[in-house]
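>>> Just the structure for this:
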Amino acid sequence: MVKAVVCGAAGGIGQPLSLLLKLNPSVTELSLYDVVNAHGVATDLSHINTPATVKGFLPADNGAEKALAGADIVVIPAGVPRKPGMTRDDLFKVNAGICATLAQAIANACPKAFVCVISNPVNSTVPVFAETFRKAGCYDPKRLFGVTTLDVVRASTFVAEVIGKPQESSKYAIPVVGGHSGKTILPLLTQSDPQIPSAILNDKEKRDALVYRIQFGGDEVVKAKDGAGSATLSMAQAGAQFASWVIDAAFNGKQRVVQSYIDLSAAEGGEGIKKEIGGDCQWFSVNVELGRDGVQNILPIGNIDEQEQALLKEAVAELGPSIKKGLDFQPPAPKQ
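Here you go, the predicted model:
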């Protein structure tokens, strides 16, 4: 019996994400919240013959907290999408306020829920959630996740394409650590399972192009959609996949190792990560073992080569200001 909530359910990510959660057999109650069209999306999904009952909620009459009441897991794609020429820092100015408002509603209605943040820029918005929860007295770093799964999905897809086996993309597991934007995204190609052929790893031009495509795959989608949106379908699949992993670990006893952008104080191993990265980033996407309480263990980055070490330094340097921006964010005072 799992209640899942999608905040931003009527948007480009929210609708397919809600559909995928409706199809998850572990979800028995699905609440959809958005500023518009939530009832329509909920009615549409409610006709699908899977266990989850579906209800939609709008802001009127404290709709956010009604949607969130008793939630076990909350998935948040809410916010405006990235447009051509728009950086994730530009996005922050718009989306941080939305995130702070939703975080306060979660603190009021379901303070022990697992919270999976998709709203960009993740490097900054997740700390906004953390600080809002902290001020509300309900912050549990084990239960707050920045969803970076799309970077992992892209890495598998693009590696398989470069190797010439695109139909086998699901067979390649490439850890992706760091953050969730540009140079903060660090695909650990040397840790690929199965291994990437040395002819690719040792060819600097090919390897650089592969790393760049993984780091900036979102720009590829924005350009291809010609101003009509950003990555929505792939992000929805990645978000639903991550949510299913959390559900399986927390409610079905299926522990697994994933990558997620988390507070390094969430579990033992966080201090070790700080030593590995040579910086004092409080937030980092790392190998995480999921369990019944969320983050059960934080696992080491492990052995990386010189090229990945150089990329790691770049990622850490760029992450610091983004994290600070989220921690320092002050939501505007409510209108009288």
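
>>> alpha carbons only for contacts and neighbour counts from here, please
Noted.

>>> Tell me the spacing between residue 156 and residue 24.
Distance from residue 156 to residue 24, counting by CA to CA, to the nearest Å: 23 Å.

>>> same thing with residue 100?
Applying CA to CA to residue 100 and residue 24 gives a distance of 28 Å.

>>> More neighbours: which of residue 156 and residue 24?
Legend: neighbour count by other CA atoms under 10 Å for residue 156 and residue 24, higher for residue 156 (25 against 18).

>>> Remind me what whichever strand or helix holds the more buried one packs against, helices and strands.
Residue 156 belongs to helix 149-163 when assigned by DSSP states H and E. Counting contacts by 3 or more CA pairs under 8 Å, 6 or more residues apart in numbering; DSSP states H and E, helix 149-163 is packed against strand 176-178, strand 185-187, helix 204-215, helix 233-251.

>>> who's in contact with that helix?
The contact list for helix 149-163 (CA atoms under 8 Å, 6 or more residues apart in numbering) reads 166-176, 180, 185, 187, 196-197, 210, 213-215, 217, 234-235, 238-239, 241-242, 259-260.

>>> Write the ChimeraX selection for whichever of those residues are buried.
Buried members of the contacts of helix 149-163, defined by 16 or more other CA atoms under 10 Å, are picked up in ChimeraX with:
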select :169,172,173,174,175,176,180,185,187,196,210,213,214,215,217,234,235,238,239,241,242,259,260
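
>>> So what's the residue count around residue 142?
What residue 142 shows, counting by other CA under 10 Å, is a neighbour count of 21.

>>> quick one more, to check against the first:
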Amino acid sequence: MVKVTVCGAAGGIGQPLSLLLKLNSKVSELSLFDVVNVPGVGADLSHICSDSKTQSFLPSSREDKTALAESLKGSNLVVIPAGVPRKPGMTRDDLFNINAGIIKGLAEGIAENCPDAFVLVISNPVNSTVPIVAETLKKNNVYNPKKLFGVTTLDIVRANTFISQLFPSDTKPTDFNINVIGGHSGETIVPLYSLGNSGDYYSKLSSEEKSKLINRVQFGGDEVVQAKNGAGSATLSMAYAGYKLAESILKAFDEPGVIECTYLNLDSSIKGAAEAKKLVGDLEFFSLPVELSKEGIKEVKYELLTKINEDEKKLLSVAIDQLSKNIEKGVKFVNN
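Below you'll find the predicted structure:
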């Protein structure tokens, strides 16, 4: 019996994400929370003949915290795509002032109603919103760094897809599982194409082609924002990516050896985190592959940091510099 709550379920990411979760056989109860339109989404999903029970929760006013509390109570997994989407010309940092307050409020609800839940943060800017959740849970004395995840899976999805498009006669996106480390915005995104089976293909590219490929992964979200012409940002691909991580976490409840990349707190209570932290400039948060378990993050797979090439080391240096500012911004928001 697994209860999953989606906070922001009526939005562009929340709706397709909720649909995917509704179809997962491990989910027995799907709880949908949003401040608009969520009863309709819940009614629609409830007609689907999967085994999970679906309920929706809409606050009666801005001051009403009952709906959020009821949606979260007893949840094993909480996924947060809530917040405003990016529009043309906006960076993820432009979203901060709006989304930071939303995320803090949801984190307070989690602390009060399901403090032991796995928490997956999709809301941008992830580099800052995950520290906001961490600091909020700390203030409420319920923080478990093994159960907090920043969703960076979309960067991996794009990395796999974009390199396969350069070798269309030889490869498919599913042939790859590129490790993408760092953060989840612009130059904080570091795809490690030199490692694994992508290395053979990557080595065939010219310097210019490599640079363009890296840039496309780092700024792939801009393609979607521009293509939607002011009507939104990446929603379907983000919902798929968020579900992919959630699916792996649910799988790890019963199976050993499940590994995914995620933006995590490099807390010393997690095996391998201290070693990773030394290799990334003592950053508190960083995206790396981790092994999952029913208790949360079992181990950080930091060894790949010692195997990257010189070009990736340069990308990593830029990412570390930017991430330190992003993290500080999230921490200060809560503490000030």
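
>>> So after superposing, what's the score?
TM-score of the superposed chains, computed with TM-score structural alignment, normalised by the length of structure 1, equals 0.95; 329 aligned residues with a CA RMSD of 1.4 Å.

>>> re the thing from before, is it possible to export the helices and strands packed on helix 149-163 of structure 1 to CSV including distance to residue 118 of structure 1?
Output for those, formatted as CSV (distance: least, CA to CA, whole Å):
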stretch, distance to residue 118 of structure 1
strand 176-178, 16
strand 185-187, 15
helix 204-215, 17
helix 233-251, 7
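
>>> which stretch among the ones you listed comes nearest residue 14 of structure 1?
With CA to CA, the closest approach to residue 14 of structure 1 among those belongs to helix 233-251: 7.0 Å.

>>> residue range for stretch 324-331 of structure 2 in structure 1?
Using TM-score structural alignment, the residues of structure 1 aligned to stretch 324-331 of structure 2 are 320-327.

>>> neighbouring contacts of the matching stretch?
96, 123, 124, 125, 126, 127, 128, 130, 131, 281, 282, 283.

>>> returning to that earlier point: right, so of the helices and strands packed on helix 149-163 of structure 1, which gets closest to residue 273 of structure 1?
Closest among these, using CA to CA: strand 176-178, at 10.7 Å.

>>> on that earlier part again, show me which residues of the match of stretch 324-331 of structure 2 are buried.
In stretch 320-327 of structure 1, the ones that count as buried by 16+ other CA under 10 Å are 320, 322, 323, 324, 325, 326, 327.

>>> Okay, helices next: where are they in the stretch 201-336 of structure 1?
204-215, 217-224, 233-251, 270-277, 306-328 (DSSP state H, counting those that start in this stretch).

>>> Tell me what angle the second one forms with helix 149-163.
Taking axes from the mean of the first three to the mean of the last three CA atoms, to 10 degrees, one finds helix 217-224 of structure 1 and helix 149-163 inclined to each other by 80 degrees.

>>> One more: the longest one?
Going by the same axes, to 10 degrees, helix 306-328 of structure 1 is angled at 160 degrees with respect to helix 149-163.

>>> The closest residue to residue 35 of structure 2 other than its chain neighbours: neighbour count?
Closest residue to residue 35 of structure 2 apart from its sequence neighbours, by CA to CA, 6 or more residues apart in numbering: residue 58 at 5.6 Å. Neighbours of residue 58 of structure 2 under the rule other CA under 10 Å: 19.

>>> part of a helix, is residue 97 of structure 2?
Yes - assessed with DSSP: H, G, I helix; E, B strand; the rest coil, residue 97 of structure 2 lies in a helix.

>>> Return the distance of residue 193 of structure 1 relative to residue 305 of structure 1.
16 Å.

>>> meant to ask about residue 277 of structure 1
13 Å.

>>> what does residue 226 of structure 1 give?
Residue 226 of structure 1 is 37 Å from residue 305 of structure 1, by CA to CA.

>>> Could you do residue 216 of structure 1 as well?
22 Å.

>>> go on, residue 184 of structure 1?
Distance from residue 184 of structure 1 to residue 305 of structure 1, by CA to CA: 17 Å.

>>> Neighbour count: those two, which is higher?
Legend: neighbour count by other CA under 10 Å for residue 184 of structure 1 and residue 305, higher for residue 184 (23 against 11).

>>> Which residues are in contact with residue 193 of structure 1?
So residue 193 of structure 1 contacts 171, 172, 173, 174 (CA under 8 Å, 6+ apart).

>>> Around residue 220 of structure 1, how many other residues sit close by?
Neighbour number of residue 220 of structure 1 under other CA under 10 Å is 12.

>>> Would you confirm that residue 68 of structure 2 contacts residue 57?
Yes - under the criterion of CA atoms under 8 Å, residue 68 of structure 2 makes contact with residue 57 at 7.0 Å.

>>> which residues do those two both contact?
Each of residue 33 lies in contact with both residue 68 of structure 2 and residue 57 under the rule CA under 8 Å, 6+ apart.

>>> wait, what's in contact with residue 166 of structure 1?
157, 158, 160.

>>> switch the cut-off to 10 Å
Counting by CA atoms under 10 Å, 6 or more residues apart in numbering, residue 166 of structure 1 touches 156, 157, 158, 159, 160.

>>> Repeat that for residue 313 of structure 1.
Counted by CA under 10 Å, 6+ apart, residue 313 of structure 1 has contacts 178, 183, 184, 277, 278, 279, 319.

>>> For residue 95 of structure 2, grab the count of nearby residues.
18.

>>> nope, residue 65 of structure 1 is what I was after
By other CA under 10 Å, the residues close to residue 65 of structure 1 number 21.

>>> Quick one: map it onto structure 2.
Using TM-score structural alignment, residue 65 of structure 1 pairs with residue 69 in structure 2.

>>> Can you classify that match by secondary structure?
helix.

>>> Is it correct that it is in contact with residue 110?
Yes - using CA atoms under 10 Å, residue 69 of structure 2 makes contact with residue 110 at a distance of 8.0 Å.

>>> Contact partners for the counterpart of residue 170 of structure 1 in structure 2?
Aligned counterpart of residue 170 of structure 1 in structure 2: residue 174 (TM-score structural alignment). Taking CA under 10 Å, 6+ apart, we find residue 174 of structure 2 in contact with 157, 160, 161, 164.
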